[in-house]
Structure formats: structure tokens, C-alpha cells
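[1] the sequence isn't on hand, but the structure is:
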């Protein structure tokens, strides 16, 4: 049986809600209005910083002990002291995230390859579905029993077929897949890391913005609720509440990005307005008149001092001086240590 050709009908238990519909609309509006992606796309430093945040957050959820700075050091190739397994997790995760763009979200083979990248050198069954049964524990308490090992391959194949053929919005499908993947728990270890990576891949295929949006950071900040929602969804037998939670996290991440973008745009707009005002004053002669008054009072005054006194930029003063000198109204005598001379014959006395 081929890993990517099985075509069973499978419908994960889920129902649309008004909350989910509203979140889809909100997220779509934010994605449409955010232009920061273009800046990220051109700026490798920003891309790397967001990638590091994603990796740090996803691994911290799984109890990796390294700090954000330490994760950054590992990725940047710096030598550091720390638990070898935690360091290896970071290196593996970085490799996996770097290769995400080349993975097919509907391919089981690619899913296994992603798991290999995430867990190579850490677990015995890297790139293989688990051979035994597993459970998720909180201390000694079992909070989730994964699907029996003999059914894992069949269910993952069916889930991939559903993911490819479902008519749900990609935002919704990414959340349902994430939940169903964790419910099946197909690997002996690395399910959380791989599941979050795969949701990011599904989202990225919908909008490239998600290549650099660290949704994992918000999940990490709400980790306790993340696990509580997973448990409640298990009890309810449907991924609906989990989808609402994850879409809320995505909406919050986009809102933060949108607000930061608008704050920066407002600052740029204010600077542009001020520059326009100064340019208009230069054109109208207002600044030129003030310059002439300062020169009469102190012929040795510098352009920088005049800019400070008037309250405009030095470039604005330089443009005004250029106009005055071009028209023969002002000339310089004695070089840098000299004085400004007003040409009275031009009617400025």
C-alpha cells in the first residue's frame, strides 16, 4: 500500500460556529491589510528573528530548558553550555523549519521526513510511525491515550486525504489537522513539535505571511490553556473548541503585527508631514526671512545653529541657504571659519 495513494473517506468530528466564522473574517482582513511581510521578505535579519522565536516557543512548550538567547546562540553557531539533547532539539527544529517551504502538506512521506528532521539523534523511531501504544501524562495521570499503533498509518492516510479534499477554509483545516494529529499521536515522540510545524506549513500554503509569523509564541504564552482546550476537545469528541482557540491565537498574532505596522506608519506619516511643512515654508520664503534675520544678528552663525533655533531639520536649512545663494541674496566669506554676508543690493536691508 502506497503512503500517498490511500483514498478512504474520513470526516473529523467538527462543526462550524459563529465564532469561527467571525475569526476567519477577522484574520482575512488582517492578512489583507498587513504589508509587513514584504519588509520581512527583504530583511533576512527579521526573518531569522521570527524563525528563532517560533523554534524557541515550540520547543519550550515541550519543556526544552534553553532560553531565547541560548536558542539564538545555538542557531547562530556559537558554542555554549547546555543539555546536549536540548541543543540537538534546537538544531533539528531549525533544520526542519528551514526546509518547510519544500514540503508538501498533503504528503505522508514529507510528514515522516519532517519528523526525521525534528527528532533525528533523539528518538529511536525517527521518520517512522510508532510501533507501540503511547499516552500523554501529567505527572502520573494519563490525560490522553493515543490511537492504538496498528491503526496509526491508516488514520494518518485518511487524515491527509481529508486535508487535501475538504472544502473548509485553510485556516479551519489547519486547526482541525493539528487537533486530529495530536489525538492520533502517530509518533513515539515529537508529536507536538511536528504537529505545530505542519499547521504552520498548511497556513503558509494559504498565505506566505505565515512563513514568518510566530504563532507558536502566543501558544507558548497560553500554554496551560492550550493543553486544557485539547483535553476538553477530547472529552467533547470534536475539535471545534480547539479550532476556536487556535484561530484566536492566530488572530491575536496578526492583530499585534497589524498594530505595530500602523504605529510605524503613523510615525513615518508624521515625519513626512513635517518635511512637507518645512518644504512649503522654504518655497514660500518664510524660512529664508528667518535665516536673514539670524545672519544680521550674528554673521558667523552656523547652519546647524539656525536649524536648532528655527526648529527644523538641517537639510531644510541647507536647501534654504542654497536658494538664497543661488539668487545672490547671501554669500560666504572666509571659508568654514568665515561669515555670512547679505547682498543688500538685492533689496534685503
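    Nice, thanks for sending it over. Source: prediction; values computed, not measured. Numbering: from 1, shown residues only.

[2] could you use CA atoms for every contact and neighbour count after this?
    Fine.

[3] from the chain's centre, how far out does the biggest helix by length in the chain sit?
    Taking DSSP state H as the criterion, the chain has its longest helix at helix 240-284. Centroid separation for helix 240-284 versus its chain: 15 Å, with CA atoms, centre = their mean, to the nearest Å.

[4] okay, pairing it with this:
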């Protein structure tokens, strides 16, 4: 039987609509069930267009479908780790950079904030250099990159929310939309359009703090399963909408960072692309969960987001599987065409970079390749010799120069 929110349950299919008493009885049955998790979170629920209520505790039922999806997400994560583990270093690094580019691109795209994949890729490629600037998106990219290294923010205070917001969105929020309270916004806002208000979050900073303090306790509650906890946190943060602008991007960052730490980095980096592919369903389930008729029931919200995350993981699994096979065949082709081990190594690295990089990225720089090989075996790989070989491959049409400063080449389809 498909789980129904109370707003659908009341219609009773083709029979007569349920009475208010019957709806109340069903609500109490759900709230007190053995598999129900009742939180101390009280989201702002929309009643008609301009009225809000915060009298219902957020709850969810651990249905068979939710348990099945959690198992699926965990199994997918193990498959991803298994596929990624044997990849050579350049392939793994390039693919991580590819997913990070997509995550930043799509989290902005969902909000209608236009960005360039090439611009994002360029900033990511320079993260480990001494070159630092105040370029747009650089702060967000650095924060995501820190998350991938295993370091995550531990949110213990309200100030922690503000610090993440400032670090993630530095240079992205216009002056007119900067927080005007001590930490958060201090004026009423609405989500939607002037003619159709979709959600009215807390009206001032005091009410925002009253919502976020219990959320901090919930986030640090180890008795709640990790994955449902991350999804409830995502809903509650967006429902509270503590800032004038950037709430969606921060909410998805929090979800991405948490799943990256609890599952694997690739799962964390497929969140926004998966949501973007299911954007209508994503907004619909938010609206349903915000509806006072459903009395803060997050069961279907969790179910839908688990399905979206699982689909994002499946895309990663399919991509990694195909690329791994292609890389193996490419290595065989290179080894068949070239007998010199150093030539084979150089071309194999360029092949990894091309196959596993984003289509708008330029891949590995010549200096990076030479430094990588020299650090691995300085007696075997001499930088001048490597440069001579790269020049020879370029003259033969095997490598193509795509950039001058710094010099970059990509491998042509001769070897792919």
C-alpha cells in the first residue's frame, strides 16, 4: 500500500471524504506508532496563503520503503568505493574534480544563478597552488574541497551556521540581501512570487533562532539514523530560511558535506546534479511537507529524497563502470602502439586526464604531469626528457596543445 500524506488520506479514494475526527485519529495513530520518530522540531507550516502554524512536531515513519532505500543508498556507496578504489591517481583526482565542478554548477543552476563550468574547473585546478584571489565562487569551491578532505564543520552553535554561510557564499550575496540581524535576517520574507506565495518562513531573527537551536540538538543526536537525520535537517533548514538569499545553496552544501563524510565523497558530490534532474519533484515535496494539513509529516519527503540520491549514485556507478572499461582498453591500445615504458606512462596519464575530466575542463597541466612523475621516481623520470617526449608526441599529432600559459596538452583520439 502506498503511503499517503494526510492531505490525500482525507479524500478516502473514491469513497466519502474522511471526517475531521477520522483524520485526527489517523494522525495520532501515525504519531504514536512503533516505527515513528518524533522530533523536537516544530517547522513553520503554511495554512492558506498568509497564515502559519508551528504547533506540530516534525515526525517520520520508518516505512519499509524508506528502509529499502536506505539499504540501497548504502549499497550504492559501497559499489562506488569499490569502483573508485583501483583507479589510478590521476583518474581518481580528475573524476573528483569533475563531480565537484558539476555540484557547484548545478547547485547554482537550481537557484537560477548562472555560472560557467569552465570557470569553475579553472578555479578547482588552481586550488592547490599558491595563487589565491577573490574570484567569484572561489570561496564556495574551497569549502567543498575542504569537505572532500574529510574535514567538516561541527555545528554546535548558531554562530556556526553563520560562519558556513559567510564562507560558502562570500562575494555571491548582494549588499541589499545581506543578513540585517545579529546572525540572520530580521525581516519577513516569502518563498514564491507576489501572486503565489509558496511558503512563509519565520518572520524575524528571534523566531529563526527558536527554530535553529533545536535543530542543532537534532543534528548532534546520535540516536537518529544518519541518512534520515541529514534529510530532516535539510528540510528544517530550508523551512526556516534563515537568510534573505543563499538558503538553497547552503542547505544543499550541508547535505552534501554530511553524506560525503558518512558515505563517500562521490555520493556527496552528486546531490545537486540529482536534484536538478528532479527539480519539480524536489520543490513539490517541500511544498507538501510545508502544508499544515500534513501536520509536519516528513515521511514522503525522506522517501523522495532518498530516491533522488540513489538515482544520483546510480549515475556515478554507471559512469565509473564505463570509464574504467574504456581506460583499460585505452591502456591496452597504448601498450600495443608504444614499446617504451616511459612513453606508455606519459600517454596513460594523459588518457586518464581526458577520460575522467569534465568536458569543459582542460585536464592535467604539463607541469603537473612532470612533477607527478618526478616525485614518484626522480631517477627514472627526468623533467627535460619528459618535455622532449611531450614535444615529440605533439609533433606526431598524438598530443594537442590547448593552452600556452601554463602549457597544457590533451591526448587525441589516436590512443583513446
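    Thanks, I have the structure now. It should be emphasised that the depicted structure is a prediction, and the values quoted were computed from it without experimental measurement.

[5] where does the TM-score land?
    Remark: TM-score between the superposed chains equals 0.65 [TM-score structural alignment, normalised by the length of structure 1]; 263 aligned residues with a CA RMSD of 3.3 Å.

[6] where does the very next helix or strand once past the longest helix of structure 1 end up in structure 2?
    As assigned by DSSP states H and E, the chain's next helix or strand after helix 240-284 of structure 1 is helix 286-297. With TM-score structural alignment applied, helix 286-297 of structure 1 matches no range in structure 2.

[7] what helix or strand does residue 110 of structure 1 sit in?
    helix 108-119.

[8] where in structure 2 does the very next helix or strand once past that helix fall?
    For helix 108-119 of structure 1, the succeeding helix or strand toward the C-terminus, using DSSP H and E, is strand 135-138. With TM-score structural alignment applied, strand 135-138 of structure 1 matches the range 190-193 in structure 2.

[9] tell me which residues are up against that stretch.
    Here stretch 190-193 of structure 2 makes contact (CA atoms under 8 Å, 6 or more residues apart in numbering) with 197, 198, 199, 200, 201.

[10] same thing with stretch 200-217 of structure 1?
    Here stretch 200-217 of structure 1 makes contact (CA under 8 Å, 6+ apart) with 31, 37, 40, 47, 50-51, 53-55, 57-58, 100-101, 103, 105, 170-171, 174, 196, 249-250, 253-254.

[11] try stretch 204-211 of structure 2
    For stretch 204-211 of structure 2, the surrounding residues in contact (CA under 8 Å, 6+ apart) are 41-43, 158, 181-188, 202, 240-242.

[12] where exactly do the helices run in the stretch 301-416 of structure 2?
    Using DSSP state H, counting those that start in this stretch, the helices found in the stretch 301-416 of structure 2 span residues 341-356, 366-376, 383-395.

[13] what comes up buried for the second one?
    Okay, so that is helix 366-376 of structure 2. 366, 369, 370, 372, 373, 374 (16 or more other CA atoms under 10 Å).

[14] ok, back up a step: weed out the non-buried ones from the contacts of stretch 190-193 of structure 2.
    Among the contacts of stretch 190-193 of structure 2, the ones that count as buried by 16+ other CA under 10 Å are 198, 199, 200, 201.

[15] what secondary structure does residue 202 of structure 2 sit in?
    coil (DSSP: H, G, I helix; E, B strand; the rest coil).

[16] which residue lines up with it in structure 1?
    In structure 1, the residue matched to residue 202 of structure 2 (TM-score structural alignment) is residue 147.

[17] neighbours of the closest residue to that match other than its chain neighbours, how many?
    Among residues not flanking residue 147 of structure 1 along the chain, residue 184 sits closest, at 4.9 Å (CA to CA, 6 or more residues apart in numbering). Neighbourhood size, residue 184 of structure 1 [other CA atoms under 10 Å]: 22.

[18] residue 212 of structure 1 now?
    Using other CA under 10 Å, residue 212 of structure 1 is surrounded by 21 other residues.

[19] same deal with the one 3 residues further on?
    Taking other CA under 10 Å as the criterion, the count of residues near residue 215 of structure 1 is 24.

[20] what's the match for it in structure 2?
    Matched by TM-score structural alignment, residue 215 of structure 1 corresponds to residue 271 in structure 2.

[21] how close does that match sit to residue 277 of structure 2?
    10 Å (CA to CA, to the nearest Å).

[22] what residue is smack in the middle of structure 2?
    In structure 2, the centroid-proximal residue (CA atoms, centre = their mean) is residue 271; its distance is 3.4 Å.

[23] OK, contacts around the aligned residue in structure 1 for residue 232 of structure 2?
    Using TM-score structural alignment, the equivalent of residue 232 of structure 2 in structure 1 is residue 176. Applying CA under 8 Å, 6+ apart to residue 176 of structure 1 gives the contacts 12, 14, 239, 240, 242, 243.

[24] which of those are buried?
    Judged by 16+ other CA under 10 Å, buried ones among those: 12, 239, 240, 242, 243.

[25] mind checking what the last one lines up with in structure 2?
    To tie it back to what came earlier, the one meant is residue 243 of structure 1. By TM-score structural alignment, residue 243 of structure 1 lines up with residue 302.

[26] pretty sure that match contacts residue 65?
    No - counting by CA atoms under 8 Å, residue 302 of structure 2 does not reach residue 65; the two are 10.2 Å apart.
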